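Visitor: dropping the sequence and predicted coords here.
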Amino acid sequence: MLIRRWKILNREYSSKESLISVDNLMSRTFQEMKNHPLEIPMISDQEFQLLSAFVHQRLGILWESHKKDLAYTRLYRRVQNLKMKNFQEYYQYLVSEEGHLEVQVMINAVTTTKTSFFREKAQFDFLEQEFFPKLRKNYPSGKKRKVRIWSAACSTGEEAYTLALLASEGLAMDRMLEWDLKILASDINTKVLSAALLGQYPLEKIEMIPQALLKKYFHSRHSPKGLLYETKENLKSLLKFRPVNLLAESYPINARFDLIFCRNILIYFDTKTQEKVLKHLLQYLHDDGYLFLGGSEVLRELKGIQRFKNNIYQKIHESIIPTAHERY
């Protein structure tokens, strides 16, 4: 089953190289680091300017001057493993033709991946107590209703799986067949997508999941790293994973969504990039659909959307977008 999921994901990946190739490259270079690591000098101002401009261009992430130590911490091991002398050499490798795979490895190293199940619980309470009950009430039985949800920066999958189990419960999918539910989970970081595909979490990661839901949607197993909880197929089958760069001019998605979660990512963008990404996301949101942002993300005035509550925003009029097809 996992191999089949990898094949699906690899077909969707726009690069000529697969996620597996990137992960293998990363593993190989770590193995190559033996007993004589190179001492890498602290990143210079010039090197930092080059790398921060590259990161901003590719990811939209704004590295201000005080982020120099962060850049060094996250990248020095890559420079070391590649047996390079300094960050100038690493930058030249990134922008060269032979370094095209390294760009994804760099992205995996510099992106922040913090997440958890039921993070910012008030937003999930809204789904459980208001959104799904209203959907059940207002939609006539006997007709299959499509429900589409997008976790646009899913990291290691906790958010996406939380959405899957809440939707399963909220739509009573174990008793009713009229719901056509699909959840897209995307991230630019292929390393965390690999972990999300596996859907395996240690005990400390699943503590926020109620015991009844844990028993219904997860099974436990022992591993060399200790006890792991793995999502069951009744949950995994609802999700599709795909690498997506929110900064891209177009997304490899031809669908519109009832809910879009894009939380705790906009804070890393400058104002111009935030507006670009938000306008792009709204093109994929149904009228009256909901956009969920992180608790510390304040949405400036944006045409076509209004604040609902708990950093949840609702689309209020039609956007001009191409006809959506069910393919993502």
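Guide: Sure, I can see it.
Visitor: from here on, contacts and neighbour counts on C-alpha atoms
Guide: Fine.
Visitor: figure out how far the strand or helix carrying Gln49 is from the centre of its chain.
Guide: Assessed by DSSP states H and E, Gln49 sits inside helix 45-59. Distance of helix 45-59 from its chain centroid, counting by Cα atoms, centre = their mean, to the nearest Å, is 22 Å.
Visitor: quick one: buried residues of that helix?
Guide: Neighbour counts over helix 45-59 (16 or more other Cα atoms under 10 Å) mark Glu47, Phe48, Gln49, Leu51, Ser52, Ala53, Phe54, Val55, His56, Leu59 as buried.
Visitor: format these as a markdown table; extra columns: distance to Tyr93.
Guide: Below are these laid out as a markdown table (distance: Cα to Cα, whole Å):
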| residue | distance to Tyr93 |
| --- | --- |
| Glu47 | 13 |
| Phe48 | 15 |
| Gln49 | 16 |
| Leu51 | 11 |
| Ser52 | 15 |
| Ala53 | 15 |
| Phe54 | 12 |
| Val55 | 14 |
| His56 | 17 |
| Leu59 | 18 |
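Visitor: how about the helices in this protein?
Guide: 2-12, 19-31, 45-59, 68-81, 87-94, 100-110, 121-126, 132-138, 158-170, 190-198, 211-217, 233-236, 271-282 (DSSP state H).
Visitor: presented hereafter is structure B, for comparison with structure A:
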Amino acid sequence: MSDQRDRGDTGLWGAGSQLERDLILTDADFTRIRELIYQRAGIVLAEHKREMVYSRLAKRLRHHGLTRFTDYLTRLERQPDAREWEAFTNALTTNLTAFFREAHHFPLLSVHLQARTEPVSIWCAAASTGEEPYSIAMTLLETLGARAAQARIIASDIDTEALAKARAGIYPQEQVRKLDEARIKRFFQKGTGSHAGLARVRPEVAALVEFVPLNLLASPWPMKGPFDAIFCRNIMIYFDKETQAKILKRFAPLLKPDGLLFAGHSENFSYISDAFKLRGQTVYTLAQR
């Protein structure tokens, strides 16, 4: 979820700064916001997220010339198909990511794919701003060589703004510099002139990834599978256990019998679904049927 846009959880105002607010957010408004984002995206907002909610949605109210969250929410609810719902959801989606984040997963993926003779298929279910699916693509190019051109990576996210950044494939050079020099030279183009300070993923990397908007609560999913691997990392933490279980149940038939499901470092699926068993550090396989 939908990530480099880490907008934080504290908002723009610290303790004792209520007087600086120019918009009115009541307790009832905050409750409605929590209910609406749960209904739309399955995201569970904790009580302490109030400042974050204010700071992120304030721009939407100002965009519409509103001063009360009550009026904004009423407008939303009266137009269930309005495009503003997309902006509402985007605003409340947290995007924190990096290239080769949780690095231990990628050597495991490489070993898993080395013996593959058929075209590889992978689904990245929380693509955010693209760093994760592009890291998968780089791993495929390193592992499969010329055969990587036949692979497909489906990268989905609910945040359409994040996906737009992902499709562009352009990142600050300081973000890319965290990679080793060999990968930077092989997989990125350095920006010059008006693009100085930026780097873009090379066409052969971008060609492996297809970005699609997707709400994991939607039904049906357009992904058909079966996939050699599914990356669903650091998104389940935003759902309650009931939603997590439903999503895991839907993942199971989309994996190949020996396929891998990659989770985030703080996620544990063992106590949520009996469809998967732990294989290694935050890596799962299908349970015996």
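Guide: Everything's here; your move. This structure is a prediction, so every number in the text was calculated from the model and none was measured.
Visitor: highest average neighbour count across the helices of the first structure?
Guide: When these are scored by mean count of other Cα atoms under 10 Å, the highest mean neighbour count falls to helix 158-170 (a mean of 22).
Visitor: what's it in contact with?
Guide: Residues from elsewhere that reach helix 158-170 of the first structure, judged by Cα atoms under 8 Å, 6 or more residues apart in numbering: 115-119, 127-128, 132-133, 151, 154, 174, 183-185, 196, 213, 217, 235-236, 238-239.
Visitor: in the second structure, what range does it match?
Guide: With TM-score structural alignment applied, helix 158-170 of the first structure matches the range 131-143 in the second structure.
Visitor: how big's the offset between that stretch and the first structure?
Guide: Using mean Cα distance after the TM-score superposition for the first structure, stretch 131-143 of the second structure ends up 0.5 Å from its aligned counterpart in the first structure, as a mean over the superposed pairs.
Visitor: any idea how far that stretch is from the chain center?
Guide: 16 Å.
Visitor: one more: stretch 162-180 of the second structure?
Guide: Between the centre of stretch 162-180 of the second structure and the centre of its chain there are 14 Å (Cα atoms, centre = their mean).
Visitor: okay, and that stretch goes to which residues in the first structure?
Guide: So stretch 162-180 of the second structure sits over residues 192-210 in the first structure, by TM-score structural alignment.
Visitor: contact partners of that stretch?
Guide: The contact list for stretch 192-210 of the first structure (Cα under 8 Å, 6+ apart) reads 2, 5, 19, 108, 113, 116-118, 154-158, 186-187, 226-231, 236, 241-243.
Visitor: of these, buried ones?
Guide: Among those, the ones that count as buried by 16+ other Cα under 10 Å are 19, 108, 113, 116-118, 154-158, 186-187, 228-231, 236, 241-243.
Visitor: which elements pack onto the lengthiest strand in the second structure?
Guide: As assigned by DSSP state E, the longest strand anywhere in the second structure is strand 255-263. Judged by 3 or more Cα pairs under 8 Å, 6 or more residues apart in numbering; DSSP states H and E, strand 255-263 of the second structure is in contact with strand 227-232, strand 283-286.
Visitor: how about these in TSV, adding distance to Arg21 of the second structure and mean neighbour count?
Guide: Below are these laid out as TSV (distance: least, Cα to Cα, whole Å; neighbours: other Cα atoms under 10 Å):
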stretch	distance to Arg21 of the second structure	mean neighbour count
strand 227-232	37	23
strand 283-286	45	22
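Visitor: can I get these in JSON lines with distance to Leu260 of the second structure?
Guide: What follows is these, written out as JSON lines (distance: least, Cα to Cα, whole Å):
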{"stretch": "strand 227-232", "distance to Leu260 of the second structure": "5"}
{"stretch": "strand 283-286", "distance to Leu260 of the second structure": "5"}
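Visitor: wait, which of those strands is closest to Leu45 of the second structure?
Guide: Leu45 of the second structure lies closest to strand 227-232 among these, at 19.6 Å (Cα to Cα).
Visitor: how close does that closest one sit to the first structure?
Guide: Relative to the first structure, strand 227-232 of the second structure is 0.5 Å off (mean Cα distance after the TM-score superposition for the first structure).
Visitor: what range in the first structure matches that strand?
Guide: Under TM-score structural alignment, the match for strand 227-232 of the second structure in the first structure covers residues 257-262.
Visitor: ok so, going back, the contacts of stretch 192-210 of the first structure in strands, which ones?
Guide: Those of the contacts of stretch 192-210 of the first structure lying in strands (DSSP E): Ser186, Asp187, Gly226, Leu227, Leu228, Tyr229, Glu230, Thr231, Phe241, Arg242, Pro243.
Visitor: could you point out which of the residues you listed is nearest to Lys315 of the first structure?
Guide: Ser186 (21.3 Å).
Visitor: looking at it, the closest one is touching Ile149, isn't it?
Guide: No. Using Cα atoms under 8 Å as the test, Ser186 of the first structure is too far from Ile149 to be in contact (11.2 Å).
Visitor: who touches both of those two?
Guide: In contact with both Ser186 of the first structure and Ile149: no residue, using Cα under 8 Å, 6+ apart.
Visitor: from Arg21 of the second structure, how far out is the aligned residue in the second structure for Tyr76 of the first structure?
Guide: Using TM-score structural alignment, the equivalent of Tyr76 of the first structure in the second structure is Ala58. Separation of Ala58 of the second structure from Arg21 of the second structure (Cα to Cα, to the nearest Å): 10 Å.
Visitor: which neighbours do the two share?
Guide: By Cα under 8 Å, 6+ apart, Ala58 of the second structure and Arg21 have no common neighbours.
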